[in-house]
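Trainee: quick one, structure for this:
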Amino acid sequence: MAPTLPRLVVITDWRLPRGRLLEALSRALDAGPDVAVQHRHPEATSRMFLEEARVLAALCHARGNPLFINGRLDVALLVDAHLHLPAHGLLPSQVRPRLPEGRLLSVAVHDEAEALDARGADLALVSPVHAPGSKPGDARRPLGPEGFRALAGRLECPALALGGMTDERARALEGAAGVAVISAVLEAEDPAHAARTLLAACPPRAMLPVP
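Mentor: The predicted model follows:
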């Protein structure tokens, strides 16, 4: 059976205490199989990144939720996870032949050039739609709803909106198949409720088998 695409991706923030982060992720997964986790930790050593990936893989696999590994194909293969490609790195066309059948490939998209480079991906995380709450020093100009819609229209795959997303903003955003968030779920008083609220604001069209 072909995998289905998530409508909500929760990106890790390892600046949080480890126990708090894992508890928040576990509770977010209570919202159901439409929720995926993306393991991102650019400051980690290779050994630490792999150890964290194994912990997240055990959590996600036990619950039946997708896990995406940010930028590390070798780690994704080791922990039986999907892969997310950050900007300014390998292209989907370069990576796809090395992915086993059934693995999903998501990409980061910030502008038109990256939208073109996203060909061959299953899913795109388009950002920043609004100023991201977890990156107060991010100098990139937010795309806004119109900018997001324009980039999403250039993609050959579904687009998830990333950057300052709330359920109200998600509900009003045209062209989004879902959202990706960090603090909106991880720092919520009730991560499960936050995840369910975001899912309820997103259309279900992303939950289709990958061609």
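Trainee: when you work out contacts or count neighbours from here on, use the C-alpha atoms and nothing else.
Mentor: Will do.
Trainee: E146: which element?
Mentor: helix 144-154 (DSSP states H and E).
Trainee: from the contact counts, what lies against that helix?
Mentor: Judged by 3 or more C-alpha pairs under 8 Å, 6 or more residues apart in numbering; DSSP states H and E, the packing partners of helix 144-154 are helix 112-117, strand 123-126.
Trainee: including distance to H39 and mean neighbour count, could the ones you listed go into CSV?
Mentor: Formatted as CSV, these follow (distance: least, C-alpha to C-alpha, whole Å; neighbours: other C-alpha atoms under 10 Å):
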stretch, distance to H39, mean neighbour count
helix 112-117, 21, 16
strand 123-126, 14, 26
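Trainee: thinking again about what came up before, buried residues in the helix holding E146?
Mentor: P145, G147, F148, R149, L151, A152 (16 or more other C-alpha atoms under 10 Å).
Trainee: the longest helix along the chain - contacts with which helices or strands?
Mentor: Ordering each helix of the chain by length in residues (DSSP state H) puts helix 46-63 first. Packed against helix 46-63 by the contact rule (3+ C-alpha pairs under 8 Å, 6+ apart) you find helix 18-29, strand 35-39, strand 67-70.
Trainee: could you also give me the structure for this second sequence? I'd like to compare it with the first:
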Amino acid sequence: MRQHVRDSLKVYLVMGLEGHVGLSAYEIAEAALDGGVTMLQLREKNAPLPQVLEEGRRLRELCRRRGIPFLVNDRVDVALLLDADGVHVGQDDIPGSDARRLLGPDKIVGISAGTTAEANAALAAEPDYLGIGPIYATSTKEDAGAPIGTGLIREVSALRPDMPLVGIGGITASNAAAVIAAGGAGVAVVSAITKQPDPAAAAKELLARVTAAEQS
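Mentor: Coordinates of the predicted model:
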């Protein structure tokens, strides 16, 4: 499972249901997958639940047709209703061990960490991957906190080389390589794809930078 997850973390798109410059969320996702996105997470905090379920099913089916894992942020109940491939939980969400118990052993469980203590606690739950960040300053997530750089990725990858790590927070094509160099399996992005005029081109560029960093 972890090798499959590691491969799927290269360019991890985290998105809500908001469109941009004439594109709906679904069209953004479709273009991003065309460009090479390898995993997609639905993180929607504001839309009514019926809308989340309706549009979430369309995104799930899109990902399924492309063979790309589809995860839900925070809401294990929504992940179950959508038959998602997994869930990503933060420090203030349902504990990762409980998410695993509810979803079962065949689903992906990712956990966020921004400090050594948080990483150690998350590792104790044996997730399928850790999301480390915010790596750089970001305005996408209001409660993200101060940027931490790539040091924690380097630290955790040395401690647990078997654990796939993905960096998140302020990552763009120009700084993605540093995350891979520190030991990350990939980069998780929001606006670097969703807010771009050409999401497919943005995803393609990110994948190229990650692939080049892996080979260097």
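Trainee: thinking again about what came up before, which residues in structure 2 does the following helix or strand past the helix holding E146 of structure 1 align to?
Mentor: Going down the chain from helix 144-154 of structure 1, the next helix or strand is strand 159-162, by DSSP H and E. Under TM-score structural alignment, strand 159-162 of structure 1 corresponds to residues 165-168 of structure 2.
Trainee: before we move on, the earlier item: so which of the helices and strands packed on helix 46-63 of structure 1 is nearest C60 of structure 1?
Mentor: Comparing these against C60 of structure 1 with C-alpha to C-alpha, the closest turns out to be strand 67-70 (6.3 Å).
Trainee: structure 2: matching residues for that closest one?
Mentor: Counting by TM-score structural alignment, strand 67-70 of structure 1 corresponds to residues 70-73.
Trainee: how close does the matching stretch sit to structure 1?
Mentor: Stretch 70-73 of structure 2, aligned to structure 1 and superposed, deviates on average by 0.6 Å (mean C-alpha distance after the TM-score superposition for structure 1).
Trainee: which residues sit against that stretch?
Mentor: 39-44, 59-60, 63-64, 78-79, 84-89, 108 (C-alpha atoms under 8 Å, 6 or more residues apart in numbering).
Trainee: mind putting the helices and strands packed on helix 46-63 of structure 1 in CSV, mean neighbour count included?
Mentor: Shown next, in CSV, are those (neighbours: other C-alpha atoms under 10 Å):
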stretch, mean neighbour count
helix 18-29, 18
strand 35-39, 25
strand 67-70, 27
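Trainee: minimum distance to R205 of structure 1: which of the ones you listed has it?
Mentor: Closest of these to R205 of structure 1 is strand 35-39, at 14.2 Å (criterion: C-alpha to C-alpha).
Trainee: with structure 2 overlaid, report how far the closest one is off on average.
Mentor: Looks like 0.9 Å for strand 35-39 of structure 1 (mean C-alpha distance after the TM-score superposition for structure 1).
Trainee: elements contacting that strand?
Mentor: strand 8-11, helix 18-29, helix 46-63, strand 67-70.
Trainee: for these, give me TSV that also has distance to G89 of structure 1.
Mentor: Listed next are those as TSV, based on distance: least, C-alpha to C-alpha, whole Å:
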stretch	distance to G89 of structure 1
strand 8-11	19
helix 18-29	27
helix 46-63	18
strand 67-70	11
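Trainee: so which of these gets nearest R169 of structure 1?
Mentor: Nearest of those (C-alpha to C-alpha): strand 8-11, 13.9 Å.
Trainee: which residues in structure 2 does that closest one align to?
Mentor: Using TM-score structural alignment, the residues of structure 2 aligned to strand 8-11 of structure 1 are 11-14.
Trainee: so V109 of structure 1 touches A124, yeah?
Mentor: Yes: counting by C-alpha atoms under 8 Å, V109 of structure 1 touches A124, with 6.4 Å between them.
Trainee: give the residues shared as contacts by those two.
Mentor: Listed contacts common to V109 of structure 1 and A124 are A118; contacts here mean C-alpha under 8 Å, 6+ apart.
Trainee: P158 of structure 1 is nearest to which of the helices and strands packed on strand 35-39 of structure 1?
Mentor: Judged by C-alpha to C-alpha, the one of those that comes nearest to P158 of structure 1 is strand 8-11, at 12.2 Å.
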